[in-house]
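J.: Model the following, please.
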Amino acid sequence: MLYQTLARPVLFRIGRGDAEAAHDTTLRWLSRVSTQRQIRNALIKVNRVNAPVEVCGIRFPNPIGLAAGMDKKGLAIGAWPALGFGFAELGTVTGQAQPGNPQPRMYRLRKSGAIINRMGFNNDGAQALAARLTAAPPVDCPLGISIGKSKAVPIEQAVPDYLHSLRTLYPFADYFAVNVSSPNTPGLRQLQDSSALRELLGAIRAEGDRIAAGRPRRPVFVKIAPDLTESAIAQLLEVCLETGVAGVIATNTTLGRDRVDPSEDAIAAEPGGLSGRPLTEVSREIVRFVHTETGGRLPIIGSGGIMTPDDAASMFDAGASLVQIYSGLIYGGPSVVRGSVRRYKKFAKQRAKAAAHPPSRPSPTT
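T.: Down below sits the predicted model:
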């Protein structure tokens, strides 16, 4: 309530004409929290709800994480567990530093509970992130790192660009997310096609084997777009299973505008990826499809439209092993994180009870 009545109005006024300004202000505030261990530890005690889960060999304090896009440059890594998150995904980071697309490039649709962005992977590059993580104090939760293609790199040379980021950041990541689904880098979504994806993921697996040198490789997740058809998703999943990918992140932002409040059509006309409430049902059903299609063989990180604790619970019910929040944090604050963990604990307890006491089947007729 403090966030919604005090902090959010201030941030929204800062970003009245430019939502990115509010985003940058928030990161500056949180970067200070990140460097103050006593403050950080105090906030962890207040905000974190423990609900340990293990996915792909990684132990998470709870299954609610920060989605990529909020902290591309790793400026506030210590602040995310202080806000209650059980893990945080940094990036998307690219092999080369790049400024991203021209501003303005971020818009709020408040009635729709949504955000449009066309940031374009604005970041300092893999080497700069590695240096920042080298100097950072230990983080109180697992870190994922999302890697993407540098805009200046032709699509035909994407593989070496991804591998450069993988090599540079391998010591710092608990897992990697391969972003081939952002709508804001020209040509990037071509890498979701079967042949291109098979080449990329095969190269990433081989490089991971080489770097790990017999030790367990860092798990690799593939982030998919919500705009793919079910047949295209099914083909993508086949490639993931063939190449030994650890799991899938579903989903990235959408180019669709179907569920936007009609009064915000003018803002919705801005190009870019849409996140927030309009994605809630879409992402959940894609998670359900992925879970069904793979028979649960691929762990899923559910992302997109998690605005309330009930949204998180529905995502787990659809088959997600972990859930990520971005727009829900902006609109609802840390209470959405805490509430989602508590809701997960209730869901897990109910699921365990149902598994222990399955409904009895009627006796066959004689």
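J.: only C-alpha atoms for contact and neighbour calcs from this point on.
T.: Will do.
J.: buried set for the longest strand that the chain contains?
T.: If each strand of the chain is counted by residues according to DSSP state E, the longest one is strand 87-94. Within strand 87-94, the residues that qualify as buried are 87-94, counting by 16 or more other CA atoms under 10 Å.
J.: Check which element follows it along the chain.
T.: strand 106-109 (DSSP states H and E).
J.: Not counting that next one itself, show me its contacts.
T.: Residues external to strand 106-109 that are found in contact with it (CA atoms under 8 Å, 6 or more residues apart in numbering): 18-20, 114-119, 264, 267-268.
J.: ok now the longest strand of the chain, how far from the chain's centre?
T.: When distances are taken as CA atoms, centre = their mean, to the nearest Å, strand 87-94 is centred 8 Å away from the chain's centroid.
J.: helices or strands up against that strand?
T.: Contact analysis of strand 87-94 by 3 or more CA pairs under 8 Å, 6 or more residues apart in numbering; DSSP states H and E lists strand 64-66, helix 79-82, strand 143-148, helix 158-169 as its packing neighbours.
J.: which one of the ones you listed has the most crowded surroundings?
T.: strand 64-66 (a mean of 28; mean count of other CA atoms under 10 Å).
J.: Name the nearest residue to Pro219, ignoring sequence neighbours.
T.: Tyr175 (4.9 Å; CA to CA, 6 or more residues apart in numbering).
J.: isn't the one you found right up against Arg218?
T.: Yes. With the criterion set as CA atoms under 8 Å, Tyr175 and Arg218 qualify as a contacting pair; they are 5.2 Å apart.
J.: Could you also give me the structure for this second sequence? I'd like to compare it with the first:
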Amino acid sequence: MSVFYQILFRSALRHLDAETIHHVGFTALRAATAVPGVAPAMQRLLGPGEPELTVHALGREFPGPLGLAAGFDKNAEGPQGLAALGFGFVEIGTVTAHPQTGNPKPRLFRLVQDRAILNRMGFNNEGSALVAERLYHMQGPRPLLGVNIGRTKVTPEEEAPADYALSAHRLAEYADYMVVNVSSPNTPGLRDLQSVEQLRPLLRSVREALAGAGYAELPLLVKIAPDLADEDIDAVADLALSENLAGIIAANTTISREGLDTDPDAVAELGAGGLSGAPLKERSLEVLRRLRERVGDRLTLVAVGGIETADDAWARIRAGATLVQGYTGLIYGGPLWPRRLHRGLAQLVRSAGYRSVAEAVGADVDGTAPKEPAPAH
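T.: Alright, predicted model coming up:
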């Protein structure tokens, strides 16, 4: 299946519009898993079944540490189907308080030479009211669900706290954890909200909304950009501790174009947007290590950015990540990618002499690693 997907990708999919293929593939997955019995069968076959992979975090039990990052299912149209691919959890969104169409098309591009994706989607979504209604009507077993919320583009910066709070209030009852996204490069001014002066009142507004909805204890995380200066990463980490957040997701897409193999003129022609995938690997790991050194085990760190293999996920876990996420890895790895990664990760856990993946969290940063495992393939 993996070889077949690679042949299909290189011969056909890579030459077609990326957003169109995304919709076609996602529609097909939803149709298949809507057939009675298909999703549970897929879950049994592809799900993370190894006991070493069970993770207790954010007050929940995750069957495996690999989840699907926000951006794939913006409107909660198919989290059950995505979980059936073998993800331990699914993060929907980014959802905004009001519906918006996002930026003009084309706005999603593949940089195949770099195993990367460039997007300037612009938080295209149906709005938190409709997404909440869809989640309310969801039938059958629910996967562990993260809800990622962002600012509506037309909302002035000074009204951002109320904008986030409205989405938080609407979606709280359907979330296993909630993420405040202040790090997408595709909404003008959004990244300015990462400054402590603006982030603190925003987080407090979301907290008040969660409490008002009866979910004061819902785990709240913030997602940050890899392009933050080191001192700003430290400031956000300190803020997360002082505001009693549950964790930090590191990191979102980057606006950097350094070190790409794709022709610079071709990249420039694609225009603005955030870059995800392999080029983000090194910086996202640096950010993660810095966060672990700053906060230790007081926060749950979720690693995302450039995770392609079990070895990549293992490096993030040993650097301090309790959970990891992927998106671009799925696009280039195909539908069996989550299962391959989880299996490889279980092998690495056993090879390193750990009883569970949780025992390895932060081992490289904290200096508690028992030994170095052989690479997984």
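J.: Please enumerate the strands of the second structure.
T.: Assignment of strands within the second structure using DSSP E yields the ranges 55-57, 60-62, 66-68, 89-95, 108-111, 116-119, 145-149, 177-181, 220-224, 247-250, 274-277, 300-304, 321-326.
J.: Could you dump these into CSV with distance to Ala235 of the second structure added?
T.: Compiled in CSV, the strands of the second structure are given as follows (distance: least, CA to CA, whole Å):
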stretch, distance to Ala235 of the second structure
strand 55-57, 24
strand 60-62, 28
strand 66-68, 27
strand 89-95, 24
strand 108-111, 32
strand 116-119, 28
strand 145-149, 22
strand 177-181, 16
strand 220-224, 12
strand 247-250, 12
strand 274-277, 23
strand 300-304, 15
strand 321-326, 19
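J.: And the ones you listed: which comes nearest Trp314 of the second structure?
T.: strand 321-326 (9.1 Å; CA to CA).
J.: superposed on the first structure, where does the closest one end up, distance-wise?
T.: Relative to the first structure, and after both are superposed, strand 321-326 of the second structure has an average distance of 0.4 Å to its aligned residues, where the measure is mean CA distance after the TM-score superposition for the first structure.
J.: In space, what's closest to the most centrally placed residue in the first structure - neighbours in sequence excluded?
T.: For the first structure, Ala67 is the residue whose C-alpha lies nearest the centre (CA atoms, centre = their mean; 3.0 Å). The spatially closest residue to Ala67 of the first structure, leaving aside those adjacent along the chain, is Gln324, at 4.9 Å (CA to CA, 6+ apart).
J.: ok, how many other residues are close to the one you found?
T.: 28 (other CA atoms under 10 Å).
J.: Give me the distance between it and Ala232 of the first structure.
T.: When distance is defined by CA to CA, to the nearest Å, Gln324 of the first structure is 23 Å away from Ala232 of the first structure.
J.: Over to Ala79 of the first structure?
T.: Distance from Ala79 of the first structure to Ala232 of the first structure, by CA to CA: 37 Å.
J.: Tell me where the second structure has helices.
T.: Secondary structure of the second structure (DSSP state H): helices located at 2-11, 18-34, 38-46, 79-83, 128-136, 160-171, 196-212, 230-242, 264-270, 281-295, 310-318, 328-333, 337-351, 363-366.
J.: Can you tell me which of the ones you listed is packed in deepest?
T.: helix 79-83 (a mean of 26).
J.: what's that one aligned against in the first structure?
T.: Counting by TM-score structural alignment, helix 79-83 of the second structure falls onto residues 77-81 of the first structure.
J.: contact partners of the matching stretch?
T.: When contacts are taken as CA under 8 Å, 6+ apart, the neighbours of stretch 77-81 of the first structure outside the stretch itself are 30-31, 33-35, 40, 44, 48, 66, 71, 87-88, 137-141.
J.: quick revisit: which residues does the residue nearest to Ala67 of the first structure contact?
T.: Applying CA under 8 Å, 6+ apart, the residues near Gln324 of the first structure are 64-67, 301-304, 306.
J.: nearest spatial neighbour of whatever residue of the second structure lines up with Phe121 of the first structure, skipping sequence neighbours?
T.: Taking TM-score structural alignment for the superposition, Phe121 of the first structure sits opposite Phe123 in the second structure. Of all residues beyond its chain neighbours, the one nearest Phe123 of the second structure is Gly102 (5.5 Å), with distances taken as CA to CA, 6+ apart.
J.: quick one: contacts for the residue nearest to the centre of the first structure?
T.: 88-90, 303, 324-326.
J.: What residue in the second structure is paired with it?
T.: Using TM-score structural alignment as the criterion, Ala67 of the first structure maps onto Ala69 of the second structure.
J.: re the thing from before, which position in the second structure pairs with the residue nearest to Ala67 of the first structure?
T.: Per TM-score structural alignment, Gln324 of the first structure is aligned with Gln325.
J.: From Lys105 of the second structure, how far out is that match?
T.: Spatial separation of Gln325 of the second structure from Lys105 of the second structure under the definition CA to CA is 26 Å.
J.: and if you look at Ser167 of the second structure?
T.: When distance is defined by CA to CA, Ser167 of the second structure is 26 Å away from Lys105 of the second structure.
J.: what do you get for Ala84 of the second structure?
T.: 30 Å.
J.: what's the counterpart of Gly140 of the second structure in the first structure?
T.: For Gly140 of the second structure, the equivalent position in the first structure is taken to be Pro138, counting by TM-score structural alignment.
J.: contacting residues around the closest residue to Val131 of the second structure other than its chain neighbours?
T.: In space, and not counting its chain neighbours, Val131 of the second structure is closest to Asn75: 5.7 Å by CA to CA, 6+ apart. If a contact means CA under 8 Å, 6+ apart, then Asn75 of the second structure has 92-93, 95, 125-127, 131 as its contacts.
J.: Could you single out the nearest of these to Arg316 of the second structure?
T.: Of all the contacts of Asn75 of the second structure, Ile92 has the smallest distance to Arg316 of the second structure: 21.9 Å, by CA to CA.
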